[in-house]
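J.: Predicted model and sequence follow; I will ask about them next.
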Amino acid sequence: MSTLRGVGIGQGVATGPVVRMGEALPAPEKQTSTIGADAERIRARDAVADVASELQERADAAGGAAQDVLEAQAMIAEDPSLQDEIDARLDEGSTAEWAVHDAFAGFRTTLEAVGGYLGERAADLDDIAQRVLARLQGVSAPGVPDPGHPFVLVARGLAPADTALLNLDQVLALITSDGGPTSHTAILARAKGIVAIVGVVDAASLADGQTVIVDAAAGSVNDAPTAAEVQGVAERLAAREAEDAAPPEPGALADGTAVNLLANLGKPGDAADAVARGAEGVGLFRTEFLFLSSAQAPTIEQQRAAYIELLAAFEGKKVVVRLLDAGADKPLAFLNDAHEENPALGLRGLRALRASEDILREQLTALAEADAATAADLWVMAPMVTTVEETEYFTTLAKDYGLKTTGVMVEVPASALLADQVLLHADFASIGTNDLTQYTMAADRLLGSVASFQDPWHPAVLRLVREVGEAGARRGKPVGICGEAAADPLLAVVLIGLGATSLSMAPAALADVRRMIATHTLDDAKRIAAAALDTSDADAAREAARSAAQR
């Protein structure tokens, strides 16, 4: 027996036979067309349009975080610049297959050179190109295999289009050799509740048909389990099913300390699933869905209707709404379409809203009107707040519109280090661990080449969280966590030990986090957090916390 290691997503466990992902289609040979450029152009455009349509259909079916990812892929497929590159090669006499292959490869190289959000999207081009080539060749696109029985899927990486629609009755678990805790695969696996381990370096050693145990809680793959170990997995699964069948209790530590467990939502339609899974409210409602699909800002009436739909689903419960967080990976022509060399450090979040204050004021108006029409406990926060002055500006303006509870997102080291002063003006702080990690580690969270730096377990990030937690305790102000870190059950315990009073996550992660925190007291959480802090890197912090939790 040997044990393979990676980063586990959640606390699940599974066992079953390995089925490996199929190999990619081979690159087509460069050949001269025998049917002419116009006919090849029709073939290419029809194939691209079919793939874009398929991706959009998958997006509509998937919903949630997966919908955003797949819609972005559909838009990439039909990018006019990419189409121009294909046409240029067709005009030179090449076949549609070669034109698509070479244009996508060239576009990929260009995006990688740009870096940032576009650099990360370069990886998505491979999946799109494969799908278009398959259409042109009349074959099935490489994707998730269907062996006719439940299996553990092993792949180098998994395209968003495949992850989003995995058949959970067949795919028992997912093992990838690539990716980290904030990769698309990890995010979508967490959102769907898939047992997954990413970044398993030796995953290629696993063979088709080989029985394995995938233990996300331990971040391990047992590649030769005994019969007793397989039986142990069955017992763990039965215990988890029994716990999941019971009505969910409010989040609390073993000593009775309450910790609100909230949901991250991307649109009102996601509310029902969150409520069914025991969400005690909403810790992050992203309002971008109203803006990203429009050529102009939505009206106050359109916004108000969406906010009322959301708030009505959480009567009497806390709902934290984040104002439009545009810029960086979400540019909007009507807000800020100016080219920026490094948009992650540019005009985004509150900065962009302040520069277009009419959009900010319209959003505040719609939220205030929705609040007056419903019985939820509405909290409103501004994204990407960096300074104390920005905090005072936003909270003063929001209260002028009648919004009672106003706070800020802490996503940059500056606001974390000044949290004591920030919380003089804000009613609460919510830590976005994805961006806080990005800016602390100087590693674009959407760029695969620096994914190893994008780990919220890093002690530098944890120390900034502690700064905010301690400031909240001194000021008597709540401090929430709404980044991906809150969905990691062990890290959730650490975050509580650092001063977090609420945790918000993908609804599918609520059960595991609820179970984990219920096994530790507040003193335990502080002790485990101290162990993680007293290390020098993310891996050491994770292992120190795991050892401390076992003690």
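T.: Thanks, I have the structure now.

J.: all contacts plus neighbour counts: C-alpha atoms, from now on.
T.: Will do.

J.: Go ahead and list the helix or strand containing the nearest residue to Leu284 once chain neighbours are set aside.
T.: Of all residues not flanking Leu284 in the chain, Asn264 sits nearest, at 4.7 Å (CA to CA, 6 or more residues apart in numbering). Under the criterion of DSSP states H and E, Asn264 resides in strand 260-265.

J.: Show me what that strand is packed up against.
T.: Strand 260-265 makes packing contacts with strand 281-286, strand 502-505, helix 510-517 when contacts are defined by 3 or more CA pairs under 8 Å, 6 or more residues apart in numbering; DSSP states H and E.

J.: Please identify the most buried of those.
T.: Per residue and on average, the most neighbours among the helices and strands packed on strand 260-265 fall to strand 502-505, with a mean of 28 (mean count of other CA atoms under 10 Å).

J.: Just list what that one packs against, helices and strands only.
T.: Using 3+ CA pairs under 8 Å, 6+ apart, strand 502-505 sits against strand 260-265, strand 281-286, strand 479-481.

J.: can you do 10 Å?
T.: On a contact count with 3 or more CA pairs under 10 Å, 6 or more residues apart in numbering; DSSP states H and E, strand 502-505 meets strand 260-265, strand 281-286, strand 428-431, strand 479-481, helix 489-497, helix 510-517.

J.: Centre of the chain to the next helix or strand after the third one, how far?
T.: Proceeding N to C from strand 428-431, the next assigned helix or strand is helix 433-441, under DSSP H and E. The chain centroid and the centroid of helix 433-441 are separated by 14 Å, computed with CA atoms, centre = their mean, to the nearest Å.

J.: Identify all contacting residues around helix 433-441.
T.: With contact meaning CA atoms under 10 Å, 6 or more residues apart in numbering, helix 433-441 is reached by 182, 344-345, 384, 409-416, 442-446, 450-451, 453-458, 460-462, 464-465, 481-486.

J.: Restricted to helices, list those.
T.: 413-416, 460-462, 464-465 (DSSP state H).

J.: For ChimeraX, write the selection for the buried entries among these.
T.: The ChimeraX command for the buried members of the ones in helices among the contacts of helix 433-441 (criterion: 16 or more other CA atoms under 10 Å) is given here:
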select :413,414,415,416,460,461,462,464,465
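
J.: before we go on, here's another structure to hold up against the first:
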Amino acid sequence: MAELRGVGIGLGIAQGPVARMADPLPAPADAPSEITAEEETARAREAVAAVARELETRGSEAGGAAKEVLEAQAMMAEDPSLETEIDSRVANGKTAEWAVFDAFATFRDALTAMGGYLGERAADLDDVAQRVIARLQGVAAPGVPEPGHPFILVAKDLAPADTALLDLSQVLALVTTEGGPTSHTAILAREKSIVAIVGAAGAKDLVEGETVIVDAAAGVVTTDPSDDERERASRRAADREEAASAPITPGALADGTAVPLLANLGSPDGAADAVKLGAEGVGLFRTEFLFLSASQAPTVEQQREAYTKLLAAFPGKKVVVRTLDAGADKPLPFLNDAHEENPALGLRGLRALRASEDILREQLTALAEADAATSADLWVMAPMVSTVEETEYFVALAKEYAIKTAGVMVEVPSSALLADHILARADFASIGTNDLTQYTLAADRLLGSVSSFQDPWHPAVLRLVREVGAAGRSTGKPVGICGEAAADPLLAVVLVGLGATSLSMAPTALADVRATLLKYTFDDAQRVAEAALTATDAASARANAQAIVSH
């Protein structure tokens, strides 16, 4: 028996035989073309266009986040700069196959060098190149195996086009040797509730057909498990299914302390499913979907339509909307596309919005109009707030547009340490644990190479959460959690013990968290939190908390 570690996506557990993804196509030969440059150019353009249309079709079939991902891939395929690079290689006598391979590789290397969000997109570009080359060669593109029985899929990384249309009656779990928690593989696995572990480098040695247990909650792949281990895994899987099918009730602790369980959403399209899964409202609505694929800012009318659709899905419920969080590693030509040496510490979030205040004012206008047209309880918050002055600026501006409840995201240590002053001025705070962990431990959350540092269980992060929770109690202001930490059931108990008054997460995690909270009183939650705080590292904090709840 051996344990292979990676980054778990979701909280599920599965077991079964391994089926490995086929190896990528070999690089085409760098041989001179035997036809004219015009003919090679036509071949390349036909193949690129065909692959782009195929990706769009797959996206339409899959829907949801997969649709956005695959449409983005199609746009990558037809990027004018890439077309120019391919044409220049063909003009030098290269075949269409080699020209596509070399041009895409150049772009991939450039993305990889950028790191962060753009670095994670390099794998998507590789997939497009493989599909185009396969079409040019008249062979099938590498894809998901079909062994004829349910299996654990093991791959270097999984292309969005394959992840989007996985047959979940056959794929029991997914394990990749590369990729981080924000790769498209991870994003789509989370949305589709696929048991998954990414970045498990040791999985490269897994053998076709061998039985493994994939424990996403622990981030561990167990090889050659014993009968007892397999039985325990089966019981855990059954317990999760039972919890998921239990009647949906409002989030609460065993003593009746209310802990509203809210959904993180990236577009209005996910609202109906969130309600079905028991979301009591929205704790984080990301507005970036309106902006990231646009060459210019969406109009007030376009924004109002989207916000109205969202708010209408939650009549009488709290809906927390985050204003545009872009810039730096997600540059927008109409906001801030200037190169920055260290984008994680650059002009992003509220800083970027203040530099282009007209965009912020238009967003607040659209939100206020959508609020007036619906009955939801709209709360609006600013991202990446790091000072008291920024808090005063945003709250004053929001009130100018008749936003009744205006708050801030706590994502950097400075705002956590000044939480008492910030909450004296804001109506609420919402802790983004992903970024708070990143900035506390100085480890880019988008880089797989430092993913081991990206653990919200770290006592330094928990102490900052405690600061905000204490400030919330002293000022009588709500403190929510809207980072991935809230989706970890045991950590959810800790966060409530530290002062969180609501938890927001991917809708698929709601059932697990709801069931876990019902096992503990508020006094229990405080004891578990204190145990975690006494640790000196993330693993010890988790172990300390587990020890308390196990007795």
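T.: Nice, I can see it. None of the values given here were measured: they were computed from a predicted structure.

J.: And the TM-score between them?
T.: Here the superposed chains carry a TM-score of 0.93, computed using TM-score structural alignment, normalised by the length of structure 1; 551 aligned residues with a CA RMSD of 2.3 Å.

J.: Average offset of the strand holding Asn264 of structure 1 relative to structure 2?
T.: Aligned to structure 2 and superposed, strand 260-265 of structure 1 gives a mean residue distance of 0.8 Å (mean CA distance after the TM-score superposition for structure 1).

J.: After that strand, heading C-terminal, what element do we hit next?
T.: Following strand 260-265 of structure 1 in sequence, per DSSP H and E, is helix 271-276.

J.: packing partners for that next one?
T.: strand 260-265, strand 281-286, helix 300-312.

J.: out of those, which comes closest to Glu543 of structure 1?
T.: Taking CA to CA, strand 260-265 is the member of those nearest to Glu543 of structure 1, at 24.7 Å.

J.: Tell me what angle the closest one forms with helix 510-517.
T.: Calculated by axes from the mean of the first three to the mean of the last three CA atoms, to 10 degrees, strand 260-265 of structure 1 forms an angle of 150 degrees with helix 510-517.

J.: Distance from the chain centre to strand 260-265 of structure 1, please.
T.: Relative to the chain's own centre, strand 260-265 of structure 1 is displaced by 14 Å; criterion: CA atoms, centre = their mean.

J.: ditto for stretch 326-334 of structure 1
T.: Distance, stretch centre to chain centre, for stretch 326-334 of structure 1: 18 Å (CA atoms, centre = their mean).

J.: Count the residues that sit near the alignment partner in structure 1 of Val300 of structure 2.
T.: Under the alignment by TM-score structural alignment, Val300 of structure 2 pairs with Ile300 in structure 1. Ile300 of structure 1 has 17 neighbours, counted by other CA atoms under 10 Å.

J.: Surely Ile300 of structure 1 and Phe291 touch.
T.: No: in this structure, Ile300 of structure 1 is not within contact of Phe291 by CA atoms under 10 Å, at 11.9 Å.

J.: Give me the mean distance between the lengthiest strand in structure 1 and structure 2.
T.: The residue-count maximum for a strand in structure 1 (DSSP state E) belongs to strand 13-20. For strand 13-20 of structure 1, the mean deviation from structure 2 after alignment is 1.8 Å (mean CA distance after the TM-score superposition for structure 1).

J.: Give the next helix or strand downstream of that strand.
T.: Next element after strand 13-20 of structure 1 (DSSP H and E): helix 37-62.

J.: right, and the helices and strands packed on strand 260-265 of structure 1 - which one's nearest Ala216 of structure 1?
T.: For those, distance to Ala216 of structure 1 was read as CA to CA. The smallest value, 11.2 Å, belongs to helix 510-517.

J.: so where is the next helix-or-strand element following that closest one in structure 2?
T.: Downstream of helix 510-517 of structure 1, the first helix or strand assigned by DSSP H and E is helix 522-533. Counting by TM-score structural alignment, helix 522-533 of structure 1 pairs with residues 522-533 of structure 2.

J.: and the matching stretch, how far out from the chain's middle?
T.: With CA atoms, centre = their mean, you get 28 Å for stretch 522-533 of structure 2.

J.: what angle separates the helix or strand harbouring Leu125 of structure 1 from helix 37-62?
T.: Using DSSP H and E, Leu125 of structure 1 maps to helix 116-137. Helix 116-137 of structure 1 and helix 37-62 are oriented at 120 degrees to each other (the same axes, to 10 degrees).

J.: Could you list every helix and strand that the following helix or strand past helix 116-137 of structure 1 packs against?
T.: Of the helices and strands lying after helix 116-137 of structure 1 in sequence (DSSP H and E), the nearest is strand 151-155. Contact here means 3+ CA pairs under 10 Å, 6+ apart; on that basis strand 151-155 of structure 1 packs against strand 13-20, strand 171-176, strand 196-198, strand 211-215.

J.: most tightly surrounded among these?
T.: It is strand 196-198: most buried of these by mean count of other CA under 10 Å, with a mean of 31.

J.: how far apart are that strand and its match in structure 2?
T.: Mean deviation for strand 196-198 of structure 1: 2.5 Å (mean CA distance after the TM-score superposition for structure 1).

J.: ok, and what's touching that strand?
T.: For strand 196-198 of structure 1, with CA under 10 Å, 6+ apart as the criterion, the contacting residues are 4-14, 152-157, 172-181, 183, 185-186, 189-190, 214-221.

J.: same deal with stretch 27-45 of structure 2?
T.: With contacts defined as CA under 10 Å, 6+ apart, stretch 27-45 of structure 2 is touched by 46-48, 50-51, 78, 83, 86-102, 130, 132-133, 135-137.

J.: The helix or strand where Ala406 of structure 2 lies to helix 433-441, inter-axis angle?
T.: Element membership for Ala406 of structure 2, per DSSP H and E: strand 405-410. Per the same axes, to 10 degrees, the angle that strand 405-410 of structure 2 makes with helix 433-441 is 40 degrees.

J.: whereabouts in structure 1 does strand 405-410 of structure 2 align?
T.: Mapped onto structure 1 using TM-score structural alignment, strand 405-410 of structure 2 spans residues 405-410.

J.: Show me the one of the helices and strands packed on helix 271-276 of structure 1 that comes nearest Ala544 of structure 1.
T.: Closest to Ala544 of structure 1 of those, according to CA to CA: strand 260-265, at 24.7 Å.

J.: That'll do, ta.
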